[in-house]
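Q: Here is my input, please return the structure:
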Amino acid sequence: MNTTYIVKRKNIIRIGVLVACMLFTIVYGILIFNACKQREQAWSRQAKAVFLEAVGNELKKLDKMEIYGFHTITSLFQQKTLETDIPDSVVFALQDGTHVYHLPLHRRNNAYFKDGDKNIYLSLILEKYPFPFDSLHYAWDKQLALSDIKGKTGVCSRITDLSRKVSTFASGALEEFAPSDSLVSTYLGYRLEVELSGYISYSWWSLLPGGMVITVVLLWCMYIFFLVVLRQTESVGFETNCGGGKDS
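A: I've put the predicted structure just below:
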C-alpha cells in the first residue's frame, strides 16, 4: 500500500514538473518571438538609415567628379537655395518634340532630395556619371557588419532613360529575396531617373536572443537530470523492498 502511494506521488511530481517546464517554455517562447521581432525591426530601421547614408556618400563622390572634371561652380550638397517643391510632372523639350514625365506620389515622397532644383541638377550629373550601385552595395554591407547587423543584402538599380526605357541592374543574388524583403527605395533625379532599392533578409538563428535560448535549454537539461535522479531513487526503493521481503 505504501509502495503504491509512493509511486503515485512520484508520478504526480513527474507530471507536475513536466507541466511546469512546458508552461515555462511556452511563456519563454512567446518572449523569444517578441524579442526576435523587436530585433528585426531595430535592425531594419538601422539598415535603412545606413543605406540612405551610403547613397549620400556615393552621390558626394559623383558631385566631386562633376566639380573637378567640369569646373562646375554649383555643388549638389553645398548649394544653398530655397527648397522648391517637387512637381507632379516635368516637361522637357527634346529633339523629337516635347515630352512630359509624370512623377507618381510615391516617387515624390521617396525622392532622396526633397528639392526640385537639386533633382534637376542631379539628373545632369547622372547623365554623365552612372551611379555605382556595386560600390553602394559594398559600402552598405561593410557598415552593417561594423554595426553587428547580421543580414543578407542586395541592391537593385532601375534606370529610366530619356526614351523611358527601363534598365535593371542588380548587386547581390536578388532572386533569393522575397518581395517582403524589400527594405527601402529612393529616387534620384527627374528625366534620367534612378531608383535604388535595398533588400535585406535575416536568418532566424541570427535574431534569436542567446541568453533566453540558453535558459530554456538549461531548463530542459535540468528536467532530464530530474528524471534520471527520480528513476534511480525508484530503483533503489524497489531493490530495498525486494530485499526486505526475502528477509521476512
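Q: Could you use CA atoms for every contact and neighbour count after this?
A: Fine.
Q: Spatially nearest residue to the residue nearest the centre of the chain, not counting backbone neighbours?
A: Among the residues of the chain, the one closest to the centroid is S44, at 4.2 Å (CA atoms, centre = their mean). Closest residue in space to S44, ignoring its immediate chain neighbours: L183 at 7.2 Å, by CA to CA, 6 or more residues apart in numbering.
Q: Report the buried residues of the helix or strand that neighbour falls within.
A: L183 is part of strand 182-188, with elements assigned from DSSP states H and E. Across strand 182-188, burial judged by 16 or more other CA atoms under 10 Å covers S182, L183, V184, S185, T186, Y187, L188.
Q: In CSV, list the residues you listed along with distance to I200.
A: Converted to CSV, the buried residues of strand 182-188 look like this (distance: CA to CA, whole Å):
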residue, distance to I200
S182, 7
L183, 6
V184, 9
S185, 12
T186, 15
Y187, 18
L188, 21
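Q: thinking again about what came up before, could you check how far the residue nearest to the centre of the chain is from I149?
A: Computed as CA to CA, to the nearest Å, the S44 to I149 distance reads 9 Å.
Q: next one: R14
A: 43 Å.
Q: Over to C221?
A: From C221 over to I149 (counting by CA to CA), the distance is 31 Å.
Q: now swap in N34 and tell me
A: 18 Å.
Q: before we move on, the earlier item: by contact count, what packs against the strand holding L183?
A: Where contact means 3 or more CA pairs under 8 Å, 6 or more residues apart in numbering; DSSP states H and E, strand 182-188 is packed against helix 2-70, helix 116-128, strand 193-201.
Q: one more to put side by side:
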Amino acid sequence: MKVNNKRLLYLETIICLLISVGITYALYQNKAKRWEEQSSATFRQALELELQKRDTVMVFHKEAMGYSTLSLDDSLPKPIRIIDELGEREYIIPKEKYDHSLVKETLKRSILSILLEDYPLVPDTLNEIWDSLLITANIPVKTCIRISVTDFQERASVAHSKDIFESFSSDSLLSYYLGERCEVEVTGFVFYGWYEVVSGWGYFAICLPWIVLAFLFFFYKKIIFILERRFVKHETLTIKTMVPVIAVKAEDSHVYQLEEGVFFDTKEKVLKSASLTKKLAPQVAYLLKLFLESEGYRLSTSKIDENLWADGSGTQERIYTVIRRLRKSLDGITHLMVDYENDIYQLKSSISDEIVKNSTIPT
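A: Modelled structure (predicted):
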C-alpha cells in the first residue's frame, strides 16, 4: 500500500472513530435521560405502594389514574418540640429534607412516624416492588435501595437492599423523606451499562461509518472510474509530433521518437528527453507500445484486455488502473495524452490538431 493511501486510511479511520463515539454518546444520553425519568416515577410509585400496606388511608388516597399524595403545604413547618429523657428541645427540619418530603402536612407526617416506628420499611421488599414496576415498563436497569433512620440524638442507622453496588454510594437517583422530623430517608439507585442503552438500530448507526469506510476502501478505484466516465469530458485532439518513428535497424526496431527530443525505448522500457528519464513498469511500457503500433493509435478496451491479460483475468478496474499509470508516466515529459471516447482509448497530442507522418531515426 502506498504512503498516501496509508495516510488516507488512517485519517478515515480516525474520522469514523470520532463519528462512532459521537453517535454512542448521543444515544446513551438520550436513552439514559428517559430511563432515569421513568425510574424516578416508578420509585415514588413503589414507595407509595409499600406505605399503603401500613393502613395509611389518612395519608394517601387512591384516584382513578393511580396513587398520589393529598394536597401539600408550601410553607416550611414550625420547629418541632421534642420531649425525651434528655429533656425538652426544639428540632428544626432542614429545608432540603422538607422539599423532598413525600408528605408535607404536619399531621400526616406525624402519622407516618408512628406507623414506620411500628412497621419499618424493609429495603429488599421495597426494591422488589420497584424492580417489578421497572420490568413492567420494560426498563432494563439494576436497582438498589438504602434506608436511613435518624433518632432523636441525631444517630443514623442505615440498611441496604441485598443488590447494593459500590458505585451507587456516589451516584444516587433520588431521595424521599418520611416522618414528622423527616427522619426516614429512602434513597433509590439505578445502574446500567452503555451496552444496555445502545441496542438494535443504535448498533447499526454506530457501525455505519465503518461500513462506508470499508466500501470506499475496497471499491474506490471502481467508483472513480465510473465517475470519470460519466462526468469527465475529454476533448478530441490529434498528434502533432513524429508518432511513431521507428529507429535503429529494421530487424531491431525498438526506439520510437514521440516528439522532438523525446524518445521511447521499448526494450529498456524507458521514456527519455534531454532533461528527464522515466522508467516504465513492464505492463505500462507494453501498453504504450500497443498504442504506437495500432492504427490511428487507437485501442478498444477489449483489445487492451486481450493483449494485457490473455488469461482472461482483466477487468474494467484493471484497465483503468494501467491507463491511469500510463497517463501519469507521459505527464511532464511529453505532450502526448490518452483520450477516451465511446469505449475507445486513443493516444493524442494536447497541443496540435494535425497528424504528422512517420519518419525514421537514422542509424
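Q: The residue nearest to S44 of the first structure maps to what in the second structure?
A: In the second structure, the residue paired with L183 of the first structure is L173, using TM-score structural alignment.
Q: Relative to T143 of the second structure, how far out is that match?
A: 10 Å.
Q: Which neighbours do these two have in common?
A: G188, F189, V190 (CA atoms under 8 Å, 6 or more residues apart in numbering).
Q: To what extent is the counterpart of K48 of the first structure in the second structure buried, counted in neighbours?
A: Residue correspondence to the second structure (TM-score structural alignment): K48 of the first structure is matched to S40. Summarising burial for S40 of the second structure: neighbours were counted as other CA atoms under 10 Å, giving 19.
Q: tell me the contacts of S40 of the second structure?
A: L173, L174.
Q: There's contact between R181 of the second structure and I93 in this structure, I believe.
A: Yes - using CA atoms under 8 Å, R181 of the second structure is in contact with I93, at 6.0 Å.
Q: Comparing the two, which residue is more hemmed in?
A: Between R181 of the second structure and I93, counting by other CA under 10 Å, R181 is the more crowded of the two (24 against 17).
Q: Which helix or which strand is home to F92 of the first structure?
A: Going by DSSP H and E, F92 of the first structure is in strand 89-94.
Q: give me the stretch of the second structure that that strand matches.
A: Going by TM-score structural alignment, strand 89-94 of the first structure sits over residues 79-84 in the second structure.
Q: quick one: stretch 141-149 of the first structure aligns where in the second structure?
A: Using TM-score structural alignment, stretch 141-149 of the first structure pairs with 131-139 in the second structure.
Q: which one of R14 and I149 of the first structure has more residues nearby?
A: I149 (20 against 16).
Q: Pull the number of nearby residues for the nearest residue to the more buried one once chain neighbours are set aside.
A: Closest residue to I149 of the first structure apart from its sequence neighbours, by CA to CA, 6+ apart: W43 at 6.3 Å. When counting by other CA under 10 Å, one arrives at 21 neighbours for W43 of the first structure.
Q: Check the gap between W43 of the first structure and F70 of the first structure for me.
A: Distance, W43 of the first structure to F70 of the first structure, using CA to CA: 40 Å.
Q: Kindly report the same for S147 of the first structure.
A: In terms of CA to CA, S147 of the first structure sits 37 Å off from F70 of the first structure.
Q: Next: T215 of the first structure.
A: For T215 of the first structure, the distance to F70 of the first structure - CA to CA - is 63 Å.
Q: So which of those two has more stuff around it?
A: For the pair T215 of the first structure and F70, the greater number of neighbours falls to T215 (13 against 9), based on other CA under 10 Å.
Q: I'd guess the more buried one is in a helix, am I close?
A: Yes - under DSSP: H, G, I helix; E, B strand; the rest coil, T215 of the first structure falls within a helix.
Q: counterpart of it in the second structure?
A: Counting by TM-score structural alignment, T215 of the first structure corresponds to A205 in the second structure.
Q: shouldn't that match be in contact with G22?
A: No - look at A205 of the second structure against G22 with CA under 8 Å: they stay out of range, at 10.6 Å.
Q: Let me know whether H100 of the second structure touches G179 as I believe.
A: No - using CA under 8 Å, H100 of the second structure is not in contact with G179, being 11.8 Å away.
Q: what comes up buried for the match of strand 89-94 of the first structure?
A: Buried residues in stretch 79-84 of the second structure (16+ other CA under 10 Å): none.
Q: what's in contact with that stretch?
A: Contacts of stretch 79-84 of the second structure (CA under 8 Å, 6+ apart): E88, R89, E90, Y91, I92, I93, R181.
Q: farthest pair in those?
A: E88 and I93 (16.4 Å; CA to CA).
Q: List the contacts of F51 of the first structure.
A: Going by CA under 8 Å, 6+ apart, F51 of the first structure touches W140, G198.
Q: go on, the one 3 residues further on?
A: With contacts taken as CA under 8 Å, 6+ apart, A54 of the first structure has the following neighbours: L136, A139, W140.
Q: Mapping onto the second structure, list which of those remain contacts.
A: Retained in the second structure: L136, A139, W140, out of the contacts of A54 of the first structure (criterion both residues aligned by TM-score structural alignment, their matches' CA atoms under 8 Å).
Q: Tell me the one of those residues nearest D161 of the first structure?
A: L136 (20.7 Å).
Q: For that closest one, pull up the helix or strand it's in.
A: In this assignment (DSSP H and E), L136 of the first structure forms part of helix 133-146.
Q: Of the helices and strands packed on strand 182-188 of the first structure, flag the one that's most buried.
A: Looking across these with neighbours counted as mean count of other CA atoms under 10 Å, the highest average goes to strand 193-201: a mean of 22.
Q: That one vs the second structure, average offset?
A: Taking mean CA distance after the TM-score superposition for the first structure, the mean distance separating strand 193-201 of the first structure from the aligned residues in the second structure is 1.0 Å.
Q: Whatever helix or strand comes next after that strand vs the second structure, average distance?
A: Heading C-terminal from strand 193-201 of the first structure, the first helix or strand you meet, by DSSP H and E, is helix 204-207. Mean deviation of helix 204-207 of the first structure relative to the second structure after superposition (mean CA distance after the TM-score superposition for the first structure): 1.2 Å.
Q: Tell me the buried residues in helix 204-207 of the first structure?
A: Quick answer for helix 204-207 of the first structure (16+ other CA under 10 Å): L207.
Q: Likewise for stretch 316-324 of the second structure?
A: Within stretch 316-324 of the second structure, judged by 16+ other CA under 10 Å, the buried ones are E317, R318, I319, Y320, T321, V322, I323.
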